[in-house]
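Asks: Only the shape, not the letters, is given here:
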């Protein structure tokens, strides 16, 4: 039995056949029937698995126990379930721990916070000793400070605790993988262990410590309604307290007690973070009748001084002193009605900031707020805004008066005293000047839709600033001729005009000279791509017509992937590369030249077999164009053009850049020549003038090149 592996019976060979006894044959038939029943049950089981939306096999076995009696559910699998429900492997709890302090350090960077502290910090970095689980934390303004902080911490461990860091564990963030960090750790003989990409559980000690720190930090901020920009002091205080609290991981011991040469945990009695405190004023300028203390907020403990750290929110000045009186039950900042947000005291903001945040702070009337004058009509109306009412915002804004077709002289003069009237706008006369009251009386008889008019968001109508009278004489002629030339909309309309017919013939002749296609019979089952004509008019600077241009473009949207095109990607010069090349040329005093390739996409050779309908107006029955080169509009045209240019440059000794494939470099002795390509525009620079002239000639022979001179 191939399934169970049991032997059914033994047959003796006779005349080229195996003769089985009746007993063995019966057992064999039974085994075959059992296999058939097992396959049927398994197939039915999988059908129900799919009908129920790929229900787990364990639940399905509970629903259909009879189906599962003939096979083992654990031996089957479903690929669809693996694709749809695959999860990451679980990480078992690790019981391993370092044998001595600071032999293994876990580290992680948190941030950005989104809110800067008073000192401008928005990140913090943690260092956790695996043996004692003591946490060391540093505030950062930018991630670039990480290498310096790592050196500072390792020197601190060596000097203060007489220990050497043996292993440093972090994630794969670039601030940890940079060269200064790697060189420093290598010189110290420290092994740098990193987690796998997108696998933060492998750095779980640091990740969980960050979560614990933030949990305590939020609690400290919320308990006394501190603003969020105090998070830096709160997270430092969180680390200070956590290091002195018993830990389940350490069997009830504190991290501080396991550090070498540990001192008393609390040199000062702990106080409630964020409570009101009164700081004794030691200033020599205090007069005899002046207050002897300053009201502030308690924000933590100093790591280098035996004193409490307090802040005066009004001035932002920090104090470290023992001469403090605490009101631990009181909060400096008022309770906030918004859940999860903290109220900010008004004394922290200037008058300008109060105007900005008044709708979020206290909703009270203030005398410092200004209002915009409301028109008399709105002041007399029933729905007018009462100035004595509570002010929720810094200013009141009212709708402007109704704009009518007739503008008063006053309105014109106030909107723009130097405005020049448009050619199409008549100058105001005495008959058109009306008072505001007369206009309102006329508007009262109009329907409401006309009386309300159109809302305007500007006090400076564009008609008062932009007009034909401001144009130069030549440009005014140019603008006026734009409406005279008519661009045809159809091929028949273009062929009826000799100018456009000649332009179309010129385009067809150019494509034929370029050997863009060959005319063949339409192959069977061939997919034909369409084409269309695009007509434009080129003007001279004086406004006269330079030439009429007709361009044949392909209808790329009708192409089918895998038939008419495969790859379409074409590299484009990166802006960083452009800036580097320009900076290098300026620093080395190289000359830069700009080149432009005319009809660049027409130079690309097609690798696919593409058939196109005959151009409109030049159709031939049962014939089509088998394209050899690309046309504008094809999806692969940019790729074909760049590939042709790449082959030309490589053939003449240029090397393609690795970081940017659009950069071509040629070194000749001690001189260098650079060519940077952005679609059909090129920048040529270097210190080899002879090679630059040679390169221009080379490109001119390969393509229709236009030299735009020095850049």
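Replies: Ah, there it is. Please read all numbers here as calculations on a predicted model, not as lab measurements.

Asks: Every contact and neighbour count from this point should use C-alpha atoms.
Replies: Will do.

Asks: Now the element after the lengthiest helix in the chain, going C-ward?
Replies: Secondary structure of the chain per DSSP state H: the longest helix is helix 22-51. Following helix 22-51 in sequence order, the next helix or strand is helix 57-63 (DSSP states H and E).

Asks: Quick one: name whatever helix or strand follows that next one.
Replies: helix 79-85.

Asks: Next one for the comparison:
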């Protein structure tokens, strides 16, 4: 009858009570229907700090932190319920973390750990851990196999840490590899939160005998500013930041929203080079063996002379004089230094000096300098640096999302970094790569990750 209970069989009329023998027990039913007895929450509480601690490891996680960590060790003190979290690269690193914890307890609190309770993880049964426990006279208690409830206090602490850590990461919009920072922050916060178990006191207060200070706590992901001291060239100088102001920096933006539709609404200008111009210039550089360098402007500037007087309203917070504000002083331009502006691409400037040529391609605040004369490039760099705060980036290697690598075979162009950043932005890094390029008007074509620019002179002339 499928090992139904005797009472059900009697109530259904399948058997009568006299058919059952007193004391007869089915040996199959206990094996098939046996369940664990319920666990009751323990109300025991250590009388002194570090008399009993619970330890456990979470992980290994599939995503590494910024420090290459993939798991963490959690230590909970039974008396104060204070929690310590140590990020680990491997589970085998638990011994070093426990050893450092023992030293911290001795040096900071003048205490010794009496009992350590853990599960049956091999990292705690390691001969090094056992030797450490024996040398310090620590009793190591382990839970029964398959009974994690016996180590439930640290197991529940893991659950709380992961929940709060996820909430912090979601609120701040942090990438997944910041999970380690969120876990450490969670432990810091929970140690300063009151709990009914401690009669609405905090673990920090029980451990340190003082109430925690909340004035320095900030929300995860809030706006923060860091002082970046200037580089110190003299090793004998002090390296501690003194809080002094490095330089004054401001940017004036003239409001340009008064254009009229049908008059000058569509008249805009931005020094942005065309991608076709970039590729053509690199083709010439590759064919002729020219030098190619890159510079960056540290402050925004206009490379065009202003011929009109522009009136402007004062910016907020600025006390304007009685006279109107005007901007009629033109900036020094490339044209004033003998460069000719291209009629096809206004961001390309050329200059001929005897048998030397130099090209300057402008894209907002990024510049490409290409020439057959390295000395002419150096002179142009020095001239630009005398006018603006320039940053010399050296030989051309990365421009507009294009990686540029120069070899004896030519110039290799790749947009791998650009594509990778694009996939990360749309959460598509796990999609499968497909080496075919296809449009609706052309058959599929096999594409290579690099484009070799080694054109012929006929191609350039055409």
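Replies: Looks like it came in fine. Quick caveat, the model's predicted, so the values are computed rather than measured.

Asks: roughly how far is the longest helix of structure 1 from the heart of the chain?
Replies: Distance of helix 22-51 of structure 1 from the chain centroid (C-alpha atoms, centre = their mean, to the nearest Å) equals 57 Å.

Asks: Buried residues, that helix. List them.
Replies: Of the residues in helix 22-51 of structure 1, 25, 28, 31, 35, 38, 41, 42, 45, 46, 49 count as buried by neighbour count, 16 or more other C-alpha atoms under 10 Å.

Asks: closest to residue 518 of structure 1 among these?
Replies: Relative to residue 518 of structure 1, the closest of those is residue 46; by C-alpha to C-alpha it sits at 57.3 Å.

Asks: for that closest one, what are its contacts?
Replies: Under the criterion of C-alpha atoms under 8 Å, 6 or more residues apart in numbering, residue 46 of structure 1 has no neighbours.

Asks: tell me, the helix or strand harbouring residue 494 of structure 1 lands on which residues of structure 2?
Replies: Under the criterion of DSSP H and E, residue 494 of structure 1 resides in helix 491-495. Counting by TM-score structural alignment, helix 491-495 of structure 1 falls onto no part of structure 2.

Asks: Could you pull out the helices in structure 2 for me?
Replies: Ranges of helices within structure 2 are 6-12, 28-33, 94-109, 127-136, 152-172, 179-190, 203-208, 275-288, 374-387, 416-425, 457-461, based on DSSP H.

Asks: distance from the second one to structure 1 after superposition?
Replies: Helix 28-33 of structure 2 differs from its equivalent in structure 1 by a mean of 2.9 Å after superposition (mean C-alpha distance after the TM-score superposition for structure 1).

Asks: Would you mind measuring from the residue nearest in space to the middle of structure 2 to residue 219 of structure 2?
Replies: The residue lying closest to the centre of structure 2 (C-alpha atoms, centre = their mean) is residue 175, at 5.5 Å. Distance of residue 175 of structure 2 to residue 219 of structure 2, computed by C-alpha to C-alpha, to the nearest Å: 17 Å.

Asks: circling back to that earlier point, need the helices of structure 2 in CSV with mean neighbour count and distance to residue 118 of structure 2, can you?
Replies: Converted to CSV, those look like this (neighbours: other C-alpha atoms under 10 Å; distance: least, C-alpha to C-alpha, whole Å):
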stretch, mean neighbour count, distance to residue 118 of structure 2
helix 6-12, 12, 43
helix 28-33, 10, 30
helix 94-109, 15, 12
helix 127-136, 14, 12
helix 152-172, 17, 9
helix 179-190, 20, 19
helix 203-208, 19, 21
helix 275-288, 17, 62
helix 374-387, 14, 65
helix 416-425, 13, 40
helix 457-461, 9, 74
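
Asks: Tell me which of the ones you listed sits nearest to residue 69 of structure 2.
Replies: It is, among the helices of structure 2 and with distance given as C-alpha to C-alpha, helix 179-190, at 7.6 Å.

Asks: Now do the same for residue 247 of structure 2: its match in structure 1.
Replies: Matched by TM-score structural alignment, residue 247 of structure 2 corresponds to residue 288 in structure 1.

Asks: Residue 42 of structure 2 now?
Replies: Aligned counterpart of residue 42 of structure 2 in structure 1: residue 94 (TM-score structural alignment).

Asks: Give the aligned equivalent of residue 183 of structure 1 in structure 2.
Replies: Aligning on TM-score structural alignment places residue 183 of structure 1 opposite residue 131 in structure 2.

Asks: Much appreciated, bye for now.
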